[in-house]
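In: Prediction below, plus the sequence it came from.
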Amino acid sequence: MTDEITTYDIAAIRAQFPALAAGTAHFDGPGGSQTPLPVIEAVTNALAQPLSNRGDGTPGERNADTIVVEARQAMGDLLGADPSGIVFGRSATQLAYDFSRTLAKTWSPGDEVVVTRLDHDSNIRPWIQAAAQAGATVRWADFDPATGELTPDDIRAVLSDRTRLVAVTAASNLIGTRPAIAEISRLVHQTGALLYVDGVHYTAHTLVDIEQLGADFFSCSPYKFLGPHLGVLAARPALLETLHPDKLLPSTNAVPERFELGTLPYEFLAGTRAAVDFLAGLGPNTAGSRRERLASAFAAIEEHEDTLRTQIEKGLSAFEQITIHSRAAERTPTLLLTIDGHSTTDAYRHLAQRGVHAPSGSFYAIEASRRLGLGDTGGLRVGLAPYNDAEDVERLLAGLSDFLRS
């Protein structure tokens, strides 16, 4: 890459992550990223100040309200979304279940819901179960295990005038495939259906623009992009106004609060805002709006991660026993590996003993793992994050070489 020293100072970035001082080379980012100091401090500071339920009468109430407003604005900037359509929840899985139950109230027997074999189970099972309750039919969109590609034609093949919702990932957490969501959106909307996009893995690596993607609902998890454990969903406020979730009688009916059941974790919302601000500071643009700075930062992050991914793939090419199942033309820097004659669980443990964390499994993408012919076992997943560096990669490759010799 060009001019990395001035545009992406990896040493300075790594210095902001206390967990890295333990010496582990983390390739477990797809399962959850490490946390930078500004996020840790934001969580701590929120808890150290007066904090109450939202309101305007006391300092604690005002602090809580400010935290929520700032977190919605930050996530709106990150996703290219209206802050008034940002819903917070415990996790992306919980939000999928909540919205599947709410949307299923509008379905009838004979209606159809589309899910894909590529997705994390949190964007499959809630829809299957909600469809069963409504008497709706589930249709499956397949992907090509040889290429890892899920194409718009794969979605087109299962659409009909009875389709009510399509649930699809923006990026596979198992093999990194990034389907053409904008084109899929056009097909889905031509049928009059809604599009629910799982952006949990995608948001960690690419600047999101939900309007450009054409997503009616877009979910993500801040703990995948340097923030706290939380779930976020973005949708148009006008669409949210048409939906009526089950809720407590005295709780507000205002959007988006009507979807946020119970008191929000204010300290985690403060951490989420800090994570977005931290990301915005990773690029060369330091003077624009937060959205402009995020665009600059994600361009730098993508360039950095792609450079490391190339380094990994070049190194892996020397190992004949290793098969890389991440092959799509458009994909995140996430590689799923299997090793001829060896268990990837054994490889994971071998690497862990050498301070390299690359976990083994199917990572809840069980349908994708089965479609790849890997059963429920999956493989060794190597995922990059903004704090990985070339030395991490060399340690990974050396560890794998040592494992194969052993």
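Out: Yes, it's here. For clarity, every value in this text was computed on a predicted model and none was experimentally measured. Residues are numbered from 1 along each chain as shown.
In: Could you use CA atoms for every contact and neighbour count after this?
Out: OK.
In: Tell me which stretches of the stretch 51-200 of the chain form helices.
Out: Assigned by DSSP state H, counting those that start in this stretch, the stretch 51-200 of the chain shows helices spanning 59-79, 92-104, 125-134, 152-156, 181-190.
In: Throw those helices into JSON lines and include mean neighbour count and distance to residue 377, thanks.
Out: Shown next, in JSON lines, are these (neighbours: other Cα atoms under 10 Å; distance: least, Cα to Cα, whole Å):
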{"stretch": "helix 59-79", "mean neighbour count": "21", "distance to residue 377": "33"}
{"stretch": "helix 92-104", "mean neighbour count": "21", "distance to residue 377": "21"}
{"stretch": "helix 125-134", "mean neighbour count": "19", "distance to residue 377": "19"}
{"stretch": "helix 152-156", "mean neighbour count": "17", "distance to residue 377": "26"}
{"stretch": "helix 181-190", "mean neighbour count": "19", "distance to residue 377": "28"}
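In: Of these, which is nearest residue 28?
Out: helix 92-104 (18.3 Å; Cα to Cα).
In: so how far is the closest one from its chain's centroid?
Out: Here helix 92-104 is found 16 Å from its chain centre; the criterion is Cα atoms, centre = their mean, to the nearest Å.
In: take the one below as the second:
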Amino acid sequence: MWTRRASTGELVGGPRPLGVGSGTQTPTPVIDAVADALGNPLSIRGSVAPGEVNAETIVAEFCRAMADLLGADPRGIVFGRSATQLTYDFSRILARTWRAGDEIVVSRLDHDANIRPWIQAAEPAGAQVRWADFDPVTGELPASAVGDLLTERTRLVAVTAASNLIGTRPAVAGMARLVHRAGALLFVDGVHYAAHEFVDVTDLGADFFVCSPYKFFGPHHGVLAARPELLETLNPDKLLPSADMVPERFELGTLPYEALAGTRAAVDFLAGLAAEGSRERRERLRSAFSLIARHEAVLRGRLETALSVMEGVTVHSRAADRTPTLLLTFDDRAAADAYGFLGRLGVHAPAGSFYAVEASRHLGLGDSGGLRLGLSPYSDTSDVDRLLAGLADFLKS
């Protein structure tokens, strides 16, 4: 279990980390919530039998928790098997309104889950795909990179709030103002962003925002947040007798209630990292993410300072505003070799493009990418030092 050290605010304890990029370890309260959901009466949602009431309660608590985490309306929280599945589903729904000559904008900075669904949905509709390029030297994706592509035919812009490969946090709020001025919608991939930042979908200007709770201590599934009134305008394929209200019209079949219970517990766990007080959960989350950001910034500084003097190492994470995620390559060694070397030392630092294949290619790294170092709230200085020692040994080996 992780706790907050009162003297320094440092998060201490818990298992050795798996980087946020690959997913977080699961706290005991989340495991307990999953077990409790399965260990008590559970059935299709309703208001009569105990199992029905338990299921209804779990869903309502999940929606309120995710709404608090994202600054959204609980009625606009949609469950999905994964962020990828949700993006595919909504790309198909939205593409029904596209016509030949319409345009969508995608970014080379993104995970392929926020690129390929839109490209594949655009083709049968006859819509044109336009690409927003980031600067491969600085890693920056300014609002103007999107703004310069917008026309009266633009229907949707898909962009990440934080790159899972190099950590860049684009100016999403600035993009949103330009996108909305053009009369288009903004679909934001927040999977990597929500693991490190306090999210406010209204401030970001996201019409749709997707994330994955396994990045912030929860179970493996996806969540989409949107305004209920926007969701009301969309009509997905569904079974005739299934519910037609939102968000249920987008959630096919019976929900995995145990996963929803675990996600609610993960949000409560995050809120519990804040200083003591009786504030509302949303405000406790704001405090907790401020603590997390300071903690991760200190560790990132320690890591970057040491990497800057290591010969033969190139760090590709250079944007001024970025998450504690570093992509490395080596002058005369393969990143995959470093991955294997560090793994044998008990350090999890994987190699690859991590599905951000367009970003990897744009950086000149092809499909092989590099070595990704990811920090999490429970990482500490000993983890960073162990990683650095392993890299030094790898470079000498």
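Out: Yes, it's here. Here the structure is a predicted model, which means the values were calculated and not measured.
In: hmm, back to that, do you know which of the helices of the stretch 51-200 of structure 1 lies nearest residue 204 of structure 1?
Out: helix 59-79 (10.6 Å).
In: Once aligned, what mean separation remains between that closest one and structure 2?
Out: Its aligned residues in structure 2 lie a mean 0.3 Å from helix 59-79 of structure 1 after superposition (mean Cα distance after the TM-score superposition for structure 1).
In: name the helices or strands packed onto that helix?
Out: With contacts defined as 3 or more Cα pairs under 8 Å, 6 or more residues apart in numbering; DSSP states H and E, helix 59-79 of structure 1 has these neighbours: strand 86-89, helix 266-280, helix 290-316.
In: rerun that using 7 Å as the cut-off
Out: Counting contacts by 3 or more Cα pairs under 7 Å, 6 or more residues apart in numbering; DSSP states H and E, helix 59-79 of structure 1 is packed against helix 266-280, helix 290-316.
In: Structure 2: matching residues for that one?
Out: Aligned using TM-score structural alignment, helix 59-79 of structure 1 spans residues 50-70 in structure 2.
In: Distance of residue 366 of structure 1 relative to residue 117 of structure 1?
Out: 9 Å (Cα to Cα, to the nearest Å).
In: what's the answer for residue 297 of structure 1, then?
Out: To residue 117 of structure 1, residue 297 of structure 1 is 32 Å away according to Cα to Cα.
In: got the contact list for the nearest residue to residue 45 of structure 2 once chain neighbours are set aside?
Out: Using Cα to Cα, 6 or more residues apart in numbering and skipping the chain neighbours, the partner closest in space to residue 45 of structure 2 is residue 52 (4.5 Å). Contacts were defined as Cα atoms under 7 Å, 6 or more residues apart in numbering; by that measure residue 52 of structure 2 touches 42-46.
In: now residue 300 of structure 1
Out: With Cα under 7 Å, 6+ apart, residue 300 of structure 1 has these contacts: 7-8, 283.
In: Dump these into JSON lines; add secondary structure and distance to residue 383 of structure 1 as well.
Out: Shown next, in JSON lines, are the contacts of residue 300 of structure 1 (DSSP: H, G, I helix; E, B strand; the rest coil; distance: Cα to Cα, whole Å):
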{"residue": "7", "secondary structure": "helix", "distance to residue 383 of structure 1": "22"}
{"residue": "8", "secondary structure": "coil", "distance to residue 383 of structure 1": "19"}
{"residue": "283", "secondary structure": "coil", "distance to residue 383 of structure 1": "21"}
